[in-house]
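# Here is my input, please return the structure:
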Amino acid sequence: MTRNSTPTRDVFLPVAAQPSIDTLVEYAQDAEELGYDRAWLPETWGRDAVTVLTAIAERTDEIGIGTSIANVYSRSPALIGQTAATLQEVSDGRLRVGLGPSGPAVVEGWHGVDYDRPLRRTRETIDIIRLVLSGDRVEYDGDIFTLSGLRLRCDPPDTPPGLDAAGMGPKSVELAGRFADGWHALMLTRDGLGDRLDDLRRGAELGDREFEDLRVTLSLPCLALDDRERARGLARNHLAFYVGAMGTFYREALERQGYEDEAVEIASEWANRNHDAAEAAVSDELLDDLGVAGTPDECRERYAEWEAIDGVDAVSVSFPRGAEPGEIDATMRALAPE
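Now for the predicted structure:
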């Protein structure tokens, strides 16, 4: 398979709490100035993505914006469609929507909603968003959602935003290939990414779609600092937190990719509140298989290796949850497009 010869460089804005909305806007403004193609914003249990993306859209000129991810439980599909239409308008057509089921830690623990039928809910949400954005009357009879009688009350966007689905497992990636416009990849080794790209291709074939038309965005944890040990320590903490504290999905993703023993040890130590031991269980090999952390020179070299992977259209620089604003800025500058 042959895709874009030169992937774009995106920024995945910090998932951890930042000092202010202005801080997040300033990251996006800096990314725009540095030549990054798009600023993606996660949404967990901090500031909501819609308000922050609106502020970014109003205070930037060219950089694309996107959600990665908006979960499909906390908003109805129609509301996500309305929001997408509005953000596309306020950004003058710069929006791309990344969505997915997230996980029980967020959906049940924060939103108080049963985490049921995540794949089916994601598929129906994509269907309904497309109907909303078309401007036609929304008539839908699904297994989860039944809608009838209304259409978007404002003009639909002239160019609907792309709809990407996030996923780590074979079936979720296949779903992205079958129904979405693209796939958001994370927590993957190079070999694991290759396996999931095969799933994406299979989904495209099942949906009678062209694989070449799908956009693949890889979220790559990065931290490029002169203090190499600080960079690797924060990356190690980030990985241990996600495997240990954010449900079974990340652990299972590592197990599928040949790191079963380490994944189980990390999760077990974290569950027993031995956080230092959980971090220590993250080997250098695992750390380097999943991200880029170290000095600026070595990070630039290793980042280029990820960009060279056939099938990836954008490599998004993301940041460990404990990174401070100055460290985020330094990493963005170290890995900026040339």
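# drop to CA atoms for contacts and neighbour counts, all remaining ones
Fine.
# Just the endpoints, please. Distance across stretch 33-47?
24 Å (Cα to Cα, to the nearest Å).
# same question, stretch 57-72
Stretch 57-72: ends 23 Å apart by Cα to Cα.
# Could you also give me the structure for this next sequence, so I can compare it with the first?
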Amino acid sequence: MKLGLQLGYWGAQPPAGVGELVRAAEESGFDAIFTAEAWGSDAFTPLAWWGRETSRVRLGTSIVQMSGRTPTSIAMHALTLDHLSGGRVVLGMGVSGPQVVEGWYGQPFAKPLARTREVVDIIRQVLAREDKVTNDGPHYPLPYAGEGATGLGKPLKSIVHPLRADIPIWLGAEGPKNVAQTAEIADGWIPIFYTPRSAGMYQPWLDEGFARPGARRTRADFEIAATCHLQIVKDATEKQGVLDFLKPVVALYMGGMGAKDQNFHKQVFERMGHADLADEVQKLYLSGEKERAAALIPDELVDDMHIIGTEGEVRERVAAWEETGVTTLLLSSHSADEIRRIAEVLA
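All right, here's what the predicted structure looks like:
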């Protein structure tokens, strides 16, 4: 199992010290660095910036929001960065949610499964560069011939020859149909809130996708990149402090990230067996009682979602994640020293 550094997306200001984290990850043998985007910073620019400081680590997005760019635009970003980095790009994408897609990008959220399939197909056409890019699907028709069209659009082929025709495409997916489609059409999966305890729930969904005619990968060569916080602590008291620190983040995703009646992250917790808890957390969070919502999050849930413990406990927990099929752990970290220590403990 490989290690990736999850840089995430920016808060109110660009984070400080990222250069040190990236250098430590490269020097310590991490396989990749990953960036994200929400509705502020984008995922590609930091990879281009920090990628210049590296020569070995893969440069991944987890995730690019598909509604923020047309499929051909996403492909242009990926092939450009792949050239500049010497073939190190991992293109992670996802549909986001209706609040962001319709509220921030001004695009319809309907039919996320069908839209994903079209996006992936168009990007693969661009990267293969075998013919001019066309698409008959209703979501991203190429050439466009709908309302307001001039009739002058024509199929085009990328001017630039991609460095790699097979840039890995990983998809963020949460529900049964999304996960199955990801196993069918993608090279990897970026789950959210994946844990050893919940891993069994996903296996039939993955197997369904792998069994479909024309599936791109098998379980043997399919990547699963799970995100968690890994922290080595001295004792139970220090561990409790870390658990308490992470509870507000769990509460945010469980109760506050998404509309009341359509919160995909909340649905993940419901499938994990926490439906009653999720309802109460959401009720408190949406009424503004965020601290009370966080206080409801059980230690056991946070402990299951992350890897926190002494050196020996961390080794055991990492092995448990690997046994479920995880090929890459995407880890958040606050200091270069933490990264070096993690690499040393798990070497």
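# Superposing both, give me the TM-score.
Once superposed, the chains reach a TM-score of 0.89 (TM-score structural alignment, normalised by the length of the first structure), with 324 aligned residues with a Cα RMSD of 2.1 Å.
# Check the separation of the first and last residues in stretch 142-161 of the second structure.
OK, stretch 142-161 of the second structure end separation, Cα to Cα: 20 Å.
# any idea which helix or strand carries the counterpart of Ala31 of the first structure in the second structure?
Matched across to the second structure, Ala31 of the first structure falls on Ala25, judged by TM-score structural alignment. In this assignment (DSSP states H and E), Ala25 of the second structure forms part of helix 18-27.
# compared with the first structure, how much does that helix deviate?
After superposition onto the first structure, helix 18-27 of the second structure sits on average 1.9 Å from its aligned residues (mean Cα distance after the TM-score superposition for the first structure).
# rewinding a little: what's the separation between the match of Ala31 of the first structure and Ala43 of the second structure?
For Ala25 of the second structure relative to Ala43 of the second structure (Cα to Cα), the value is 18 Å.
# Ser158 of the second structure now?
Relative to Ala43 of the second structure, and taking Cα to Cα, Ser158 of the second structure is found at 22 Å.
# more crowded one of those two?
Ala43 (24 against 19; other Cα atoms under 10 Å).
# which residue in the first structure lines up with that one?
Using TM-score structural alignment, Ala43 of the second structure lines up with Ala49 in the first structure.
# That match contacts Ala55, doesn't it?
No - using Cα atoms under 8 Å, Ala49 of the first structure makes no contact with Ala55, being 10.0 Å away.
# which residues sit against the top strand by length along the second structure?
If you go by DSSP state E, the second structure has its longest strand at strand 223-232. Residues from elsewhere that reach strand 223-232 of the second structure (Cα atoms under 8 Å, 6 or more residues apart in numbering): 6, 170, 187-194, 305-311, 314, 325-333, 338, 342.
# let's go with 6 Å and repeat that
Strand 223-232 of the second structure is contacted from outside by 188-191, 306-310, 326-332, using Cα atoms under 6 Å, 6 or more residues apart in numbering.
# Also stretch 144-153 of the first structure?
Counting by Cα under 6 Å, 6+ apart, Gly135, Asp136, Arg137, Val138, Glu139, Tyr140 sit against stretch 144-153 of the first structure.
# what about Val113 of the first structure, is that helix, strand or coil?
coil (DSSP: H, G, I helix; E, B strand; the rest coil).
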